[in-house]
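S.K.: Sequence isn't available, so here's the structure alone:
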């Protein structure tokens, strides 16, 4: 029988006095605005989506319309609220502890080199101005884990300081936030008749190479593709 190994992250509680935190300033280029999906979109009923969802590992090319609708239903900012933390609170399609939403979505698209950051308040993509990683290099890096084929590689990058501005022992909340986001992404992918596969690796090494004052941590990867 194996001994259980468990890292106790502590129970998060709100701080008696909240902290002020200045969010990371990403090195980015000009944004590319995605087209909002039509107001009336025929999607399967939720029970059919839940029953049909599977982790599938074949990934075709994703159109901009598919990508836009997927991000719209999982990541966009729907409403903005005031806070004393140095950044606004936001309402999005997924839950987040304290409405903080510390998880950034970074994408490698099949038809482009480099990485793109999703801007949830603008529903736009913007290139990361970092040493460029070609698409073939991304594929080779992940091949020991999964063949990404023509799918979109998704990195989940957490800004831990945002959640820590409100909570003591914030780390477990961040892991729960990314779990909620991954779960909704899987269901929305199924509703769009697309495939979605989360990976076990965190991708933190990539995050560390950004050298953004050590304020970003990798909390997972996934692949999103058409069928």
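M.R.: Perfect, thanks for sending it. As the structure is a prediction and not an experimental result, all values here were calculated from the model.

S.K.: rest of the way, CA atoms for contacts and neighbours
M.R.: OK.

S.K.: Could you point out the longest strand of the protein?
M.R.: Looking across the chain with DSSP state E, the single longest strand is strand 217-226.

S.K.: what's next to that strand, contact-wise?
M.R.: Residues outside strand 217-226 that contact it (CA atoms under 8 Å, 6 or more residues apart in numbering) are 58-62, 148, 150-160, 175, 178, 189, 193-208.

S.K.: mind redoing it with 6 Å?
M.R.: Outside strand 217-226, the residues that touch it by CA atoms under 6 Å, 6 or more residues apart in numbering are 59-62, 151-158, 194-199, 201-204, 207.

S.K.: Then stretch 74-84?
M.R.: Outside stretch 74-84, the residues that reach it (CA under 6 Å, 6+ apart) are 88-93, 120-121.

S.K.: 8 Å instead, please
M.R.: Contact with stretch 74-84 is made by 18, 20, 88-94, 119-123, 181, 184-185, 188, as judged by CA under 8 Å, 6+ apart.

S.K.: need the contact list for the spatially most central residue of the chain.
M.R.: Among the residues of the chain, residue 105 comes closest to the average C-alpha position under CA atoms, centre = their mean, at 3.4 Å. By CA under 8 Å, 6+ apart, the contact list for residue 105 reads 117-118, 154-157.

S.K.: alright, now check it against this:
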């Protein structure tokens, strides 16, 4: 069994800019409509759903905007870019990217949290990523509708500030997944966190930085 050491802030930090994926084109996303539901109702009604109806990309835009957009950013005293989003992150680094793919398409996208767009990524091996995506949808086994949400950590960016940062990456992905679960309930969507991490497939996304797969989920419409 792997034993992870407690993370520690480094005495001397290095500067690591956010990993730049090879982007082919971008899709502008819609903004969410305000829902007439209380936070208490969202909290009490939240539950994981294993069946997914088709969902429009406009609805996906609202989901991503509320759960993981960048509200503001600034370069901190250590020279690292710190961000504010709707979920916590170690050192405000927000080193986790949200990778998205519709099961009916072979395209893969990264959510651009600053521009609120889906940026299509040029991937190294579509067949291998399709295999990974099918394995994720097969975990539920109830239809193929919905979008795969893949949490991918820019591990080098996290490690430039922390020693032994592995647990921080998984804690952040858990916090993001929890927020997305609540947002999906608020927007009347179906959401389910999966057990797959996908670390063996991340080199298909980029080889310029050490990436770490730290979780997956599926989001879709409700019947």
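M.R.: Sure, I can see it. All figures in this text were calculated on a predicted structure; none of them were measured in a lab.

S.K.: Next step: the contacts of strand 217-226 of the first structure restricted to helices.
M.R.: 204, 207 (DSSP state H).

S.K.: Strands - which of the contacts of strand 217-226 of the first structure land there?
M.R.: If you go by DSSP E, these have 152-158, 194-199 in strands.

S.K.: residue in the first structure matching residue 87 of the second structure?
M.R.: In the first structure, the residue paired with residue 87 of the second structure according to TM-score structural alignment is residue 94.

S.K.: Could you count how many residues lie near its match?
M.R.: 19 (other CA atoms under 10 Å).

S.K.: does it sit in a helix, a strand or a coil?
M.R.: What DSSP: H, G, I helix; E, B strand; the rest coil gives for residue 94 of the first structure is coil.

S.K.: swap in residue 178 of the second structure?
M.R.: Residue 178 of the second structure ends up helix, using three-state DSSP.

S.K.: ok, it to residue 172 of the second structure distance?
M.R.: Going from residue 178 of the second structure to residue 172 of the second structure by CA to CA, to the nearest Å gives 10 Å.

S.K.: Tell me which of those two has more neighbours.
M.R.: Comparing residue 178 of the second structure with residue 172 by other CA under 10 Å, the one with more neighbours is residue 172, at 21 against 15.

S.K.: how much does the one helix or strand that one maps to stray from the first structure?
M.R.: Using DSSP states H and E, residue 172 of the second structure maps to helix 166-186. Mean deviation of helix 166-186 of the second structure relative to the first structure after superposition (mean CA distance after the TM-score superposition for the first structure): 0.6 Å.

S.K.: Show me what that helix is packed up against.
M.R.: Where contact means 3 or more CA pairs under 8 Å, 6 or more residues apart in numbering; DSSP states H and E, helix 166-186 of the second structure is packed against helix 39-45, helix 57-68, strand 96-102, strand 189-194, strand 211-221.

S.K.: Find me the equivalent region of it in the first structure.
M.R.: Using TM-score structural alignment, helix 166-186 of the second structure pairs with 171-191 in the first structure.

S.K.: neighbours around residue 145 of the second structure, how many?
M.R.: 19.

S.K.: To which residue of the first structure is residue 18 of the second structure aligned?
M.R.: In the first structure, residue 18 of the second structure lands on residue 23 (TM-score structural alignment).

S.K.: Give me the angle between the helix holding residue 172 of the second structure and strand 211-221.
M.R.: 10 degrees (axes from the mean of the first three to the mean of the last three CA atoms, to 10 degrees).

S.K.: In helix 166-186 of the second structure, which residues are buried?
M.R.: 166, 168-170, 172-174, 176-177, 179-186 (16 or more other CA atoms under 10 Å).

S.K.: Could you do stretch 72-83 of the first structure as well?
M.R.: Quick answer for stretch 72-83 of the first structure (16+ other CA under 10 Å): 72-77.

S.K.: Just the terminal-to-terminal distance for it.
M.R.: In stretch 72-83 of the first structure, first residue to last residue: 24 Å (CA to CA).
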